[in-house]
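Q: Only the shape, not the letters, is given here:
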């Protein structure tokens, strides 16, 4: 029997855990708050960014960090709810844009209030004098060292077996 080797002593806070945990909890709170008006965070993202300017489905998917399939499902749900529709672009006849309906614009305004409220509650955990500092430092990470993911090796997966 071999002796257990003690785990290395942590000398710094686990930044990965702190960021991941707070992000996860914030996403769950956001999902619950938006569900009250029948939206998902992705639906909110598409509505808000489609209202800013004429954008294609691909452009909106990139802004929202969504893959093509997720984007199609999201736009389908928005169309079914009468909040958005696919239309030909005014500048490129081959392209289709996501246009927000009048009802979609009303819902987007309400969802933005909800999102802002969730964010304000999270920031309310800080004393007022620390909120701006926290946001400034977090933006510094986002715009600097943590702005670009590192290339990662392909995930090792077994090939799908044919049935």
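A: Everything's here; your move. Model, not experiment: these values are computed from the prediction.

Q: going forward, measure contacts between C-alpha atoms and count neighbours the same way
A: OK.

Q: can you tell me which residue is nearest the centre of the chain?
A: residue 64 (5.8 Å; Cα atoms, centre = their mean).

Q: From what I see, that one and residue 42 are in contact.
A: Yes: Residue 64 lies in contact with residue 42 (Cα atoms under 8 Å); the separation is 7.0 Å.

Q: Next one for the comparison:
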């Protein structure tokens, strides 16, 4: 006989947010793969296009560690979508510059990302779409804006490559 989970006093927000976030990430990954991008590559391109940003700045914007950023920029360079160049303001620093081909890819990837997001929102009744976005935005900007220190580091969900 298996033990029954105790009745919950509150909805399991951890499960709801983790599960829907995971499924959204898999759908996004599949959609971006159609044009040869990963979500990380898309993130770097979007934040680098039209801006002079270092790898460190882009890593912070995309919540990536240094190793992941190096691998991502290497892949973008290999695909001809971005290049590392000396910064115009600090010759010691190197910035990631989006190529013309990369800028076109950004346009296409933004259409894909917007389409995935639109499909998710369109799956809800019209009156619930704005409520969901407003509630999630409020949480992201306020109560859940920043992680707290925990005695044991909390790992993010593993993403398959």
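A: Perfect, thanks for sending it. This one's a predicted model, so the numbers in the text were calculated from it and none came from an experiment.

Q: Quick one: the helices in the second structure, in order.
A: 13-33, 39-48, 55-61, 66-78, 100-122, 126-141 (DSSP state H).

Q: Mean deviation, the last one versus the first structure?
A: So the one you mean is helix 126-141 of the second structure. After superposition onto the first structure, the mean distance of helix 126-141 of the second structure to its aligned counterpart is 0.9 Å, using mean Cα distance after the TM-score superposition for the first structure.

Q: Please work out which residues of the first structure line up with that helix.
A: The counterpart of helix 126-141 of the second structure in the first structure, using TM-score structural alignment, spans residues 128-143.

Q: The fourth one too?
A: Following TM-score structural alignment, the partner segment of helix 66-78 of the second structure in the first structure covers residues 68-80.

Q: ok, and what's touching that stretch?
A: 42-43, 46, 57-58, 61, 84-85, 98 (Cα atoms under 8 Å, 6 or more residues apart in numbering).

Q: swap the cut-off to 6 Å and go again
A: Outside stretch 68-80 of the first structure, the residues that touch it by Cα atoms under 6 Å, 6 or more residues apart in numbering are 61, 84-85.

Q: Could you measure from residue 10 of the first structure over to residue 94 of the first structure?
A: Distance from residue 10 of the first structure to residue 94 of the first structure, counting by Cα to Cα, to the nearest Å: 56 Å.

Q: before we move on, the earlier item: in the match of helix 66-78 of the second structure, which residues are buried?
A: 71, 74-75, 77-79 (16 or more other Cα atoms under 10 Å).

Q: now for the residues you listed, which pair is the farthest apart?
A: 71 and 79 (12.2 Å; Cα to Cα).

Q: From residue 111 of the first structure, how far off is the alignment partner in the first structure of residue 35 of the second structure?
A: In the first structure, residue 35 of the second structure lines up with residue 37, judged by TM-score structural alignment. For residue 37 of the first structure, the distance to residue 111 of the first structure equals 8 Å [Cα to Cα].

Q: So these two - more neighbours on which side?
A: Neighbours of residue 37 of the first structure and residue 111, each counted by other Cα atoms under 10 Å, are more numerous for residue 111; the result is 26 against 12.

Q: Trace the more buried one over to the second structure, please.
A: Per TM-score structural alignment, residue 111 of the first structure is aligned with residue 109.

Q: nearest residue to residue 103 of the second structure other than its sequence neighbours?
A: residue 49 (6.7 Å; Cα to Cα, 6 or more residues apart in numbering).
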